[in-house]
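Student: following is a predicted model, sequence given first.
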Amino acid sequence: MKHITINNVTQPISSLIMGSDYFTPDNQEKVNSVIDSFIDIGGNTIDTAFIYAGGQSEAAIGNWIDQGNRGRINVWTKGGHPNQNGHTINRDELQEQLKVSLDRLKSESVELYALHRDDPTVRVEDILEWLNEHVQSKRIQAFGASNWSVERLEEANTYAEKNGLAGFSFSSPNLSLAKAKEPYWPGCVSVNQQMINWHEKSQLPLFSWSSQARGFFTGRFTRDNLENEDLVRVFYNDENWERYDRAEKLASEKGCSLIEIALAYVLNQKFPTGAIIGPQNREELQSCGEGAKITLTTEEVAWINLNS
């Protein structure tokens, strides 16, 4: 499996990143099995957040870590998601959320931390100062931004470079072969061509959520199957079905599955990419592992994305 080197992070990040939004202590046995199987296919990084399952995701990962497993995995958690009172991007709330997250994770630090959302009314200068405090105190090794615009990322990293601060080491929008017509959740950002161009130029790593388009490419859905309202709302249009058809044809030619081609698309960009995946059993994990092995040419990536 490919790996991505992040400055100040001890262990390189695997190109497959295990999603954990369904983890809870109530299904701890399944959580343990999935994490162990993920490591078996070469994965080494798990994604969670302060808000996932009301905090139960972090707690379940903490239970697994507490079994002597801390050195086997990179932990990436997130804070700063809006709550019922609005944005939480401020120094005190971020500090409290990270403290709670570390307690749940039974860890003194995490390798990766990200702001779950942006609050454009807050100066990037202030945000960087707050996050650098956590780097200096060794609570986090590196930080990134989830669902931030290119303009805010660029502004932040320019300021960091000029002032000798750590900047954002990665970005985490949605990148998938199926293009979102509208945000899957409020405030979410999906990659457009401007963002692709910026990442190609900057080479900032991108860790994609919903990298397989929420199951659009599993084969369970067709043009006439409208049962999943969210998929219909976000991904159903003629262009995405054409991408589906082309990916299906390429999968047949390569002797692999459609969903593996969709995953390979994310991992074969011209800049470092990781894909957050959500398998719930060994068979699905093995499929992701196979998808991560596929090499696509620049021409194949362009063709399945309707760029040629």
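Tutor: Ah, there it is. Numbers count the residues shown, from 1 in each chain.
Student: make it CA atoms for all contacts and neighbour counts henceforth
Tutor: Will do.
Student: can you give me the helices in the protein?
Tutor: Along the chain, counting by DSSP state H, helices occupy 28-40, 56-65, 91-105, 124-136, 150-162, 193-202, 229-235, 238-254, 258-267, 282-293, 298-304.
Student: I261 touches K249, doesn't it?
Tutor: No. Using C-alpha atoms under 8 Å, I261 makes no contact with K249, being 9.9 Å away.
Student: looking at those two, which has the bigger crowd around it?
Tutor: I261 (31 against 16; other C-alpha atoms under 10 Å).
Student: now T295: how far from I65?
Tutor: 33 Å (C-alpha to C-alpha, to the nearest Å).
Student: what is the end-to-end distance of stretch 79-98?
Tutor: End to end - C-alpha to C-alpha - stretch 79-98 spans 7 Å.
Student: use this one as the comparison:
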Amino acid sequence: MQYNNLGKAGIKVSEISFGSWLTFGNQLDTEGVKSCLRTAYENGVNFFDNAEAYANGLSESLMGMALKEYRREDLVISTKIFWGGKGPNDRGVSRKHLLEGTWNSLKRLQVDYVDLIFCHRPDPTTPIEETVFAMDYIIRNGLALYWGTSEWSAEQLEEAYLVADKRNLIPPTMEQPQYNMLVRTKVEKEFKPLYEKYGLGLTTWSPLASGVLTGKYNDGIPQDSRLAKFKNLREEFEKGGVLSQENIEKVRKLTKIANDLGATMAQLALAWILKNPNVSTVITGASRPEQVKENVKASQIKEKLTDSVMEEIEKILNNKPQ
């Protein structure tokens, strides 16, 4: 396992990380969570990603119980704040919800601090200056060590950096965008000026496009698949064109490259992301220990992605942002 600095920050995260979205509390019970986390940890994973919204908080509670058997210093734990409940002040990234959401997350995770904390989405009802002040308070008071954003635009991030510089506040360290072979623009084009200018780190999510890039949807949607179980996710993918016949055909062609490399399609998709030097870590999900082991092996496949192989992949994808 390779460990990368999170952007320009000193903290190091495993290039393959483990996230709880959609699985903890939905597909996995306590023993299932412990088994998957143990397998990830034993295979070199040190970064475990969560959010207050996942399974309405149950995901954090399950992770908190599972991680108590490990030395805290060996773990990088994150949470994300935005959707905390139904009340008018239970969502967004206002000072009130950021503080209350953080305190509640720490209780569920059974830790004194998280290593990384994210503003889970931009909040049009809260001034970015208020959010930056609140995150600065959270860091300076030891509730978290680094803060960042998820699915913010480059323009919003730029404003956050300018506010931090002007007010002498702690700026964001990382962003958590969706990034995979089918979704590339934000990471490869929009954020490009921010990597060198601010040392922005990336913890990317949905590397397999919820299974599309594993090939499991090549012949329709299996009844036991994620897109069959989560109707909203399926509708989002269909609306966004991720499940288009064109993309399915691309996956079929890419599978041949994976086979030639002695890899699964999932491993190829993960390894392709790892080749991007601006990606600090790829967040993976799994409902079985076997899936965790398969995902971790992508680190080895990365070395097989020569320039000629990457060019061959690029020809098939034909979606490089201009």
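Tutor: Structure received. From a predicted model like this one, the values you see are computed outputs, not experimental measurements.
Student: just to revisit the earlier point, which of T295 and I65 of the first structure has more residues huddled nearby?
Tutor: More crowded of T295 of the first structure and I65, by other C-alpha under 10 Å: I65, with 19 against 14.
Student: need the contact list for the residue in the second structure that that one lines up against.
Tutor: Under the alignment (TM-score structural alignment), I65 of the first structure maps onto L67 of the second structure. L67 of the second structure is in contact with 34, 37, counting by C-alpha atoms under 8 Å, 6 or more residues apart in numbering.
Student: again, only using 10 Å
Tutor: 33-34, 37-38, 41, 48, 75, 77, 109-111 (C-alpha atoms under 10 Å, 6 or more residues apart in numbering).
Student: ok, now P173 of the first structure?
Tutor: Counted by C-alpha under 10 Å, 6+ apart, P173 of the first structure has contacts 145-149, 188-191, 195, 206-211.
Student: quick one: common contacting residues for I261 and K249 of the first structure?
Tutor: Between them, I261 of the first structure and K249 share the contacting residues I304, judged by C-alpha under 10 Å, 6+ apart.
Student: tell me which of the helices of the first structure sits most buried.
Tutor: Of those, the one with the most neighbours on average (mean count of other C-alpha atoms under 10 Å) is helix 258-267, at a mean of 26.
Student: please compute how far it lies from its chain's middle.
Tutor: 15 Å (C-alpha atoms, centre = their mean, to the nearest Å).
Student: just stretch 132-149 of the first structure next, same as before
Tutor: 15 Å.
Student: what range in the second structure matches that stretch?
Tutor: Aligned by TM-score structural alignment, stretch 132-149 of the first structure falls on residues 136-153 of the second structure.
Student: first vs last residue of that stretch, how far apart are they?
Tutor: The first and final residues of stretch 136-153 of the second structure sit 20 Å from each other (C-alpha to C-alpha).
Student: cool, and stretch 52-71 of the first structure?
Tutor: 23 Å.
Student: next one: stretch 171-179 of the second structure
Tutor: 23 Å.
Student: what's that stretch aligned against in the first structure?
Tutor: Stretch 171-179 of the second structure maps onto residues 167-175 of the first structure, going by TM-score structural alignment.
Student: my read: A40 of the second structure touches I283, true?
Tutor: No. At 11.7 Å, A40 of the second structure does not count as touching I283 under the criterion of C-alpha atoms under 10 Å.
Student: how about the closest residue to A164 of the second structure other than its chain neighbours, what does it touch?
Tutor: Closest residue in space to A164 of the second structure, ignoring its immediate chain neighbours: P171 at 5.3 Å, by C-alpha to C-alpha, 6 or more residues apart in numbering. P171 of the second structure makes contacts with 132-133, 135-136, 146-148, 157, 160-165, 198, as judged by C-alpha under 10 Å, 6+ apart.
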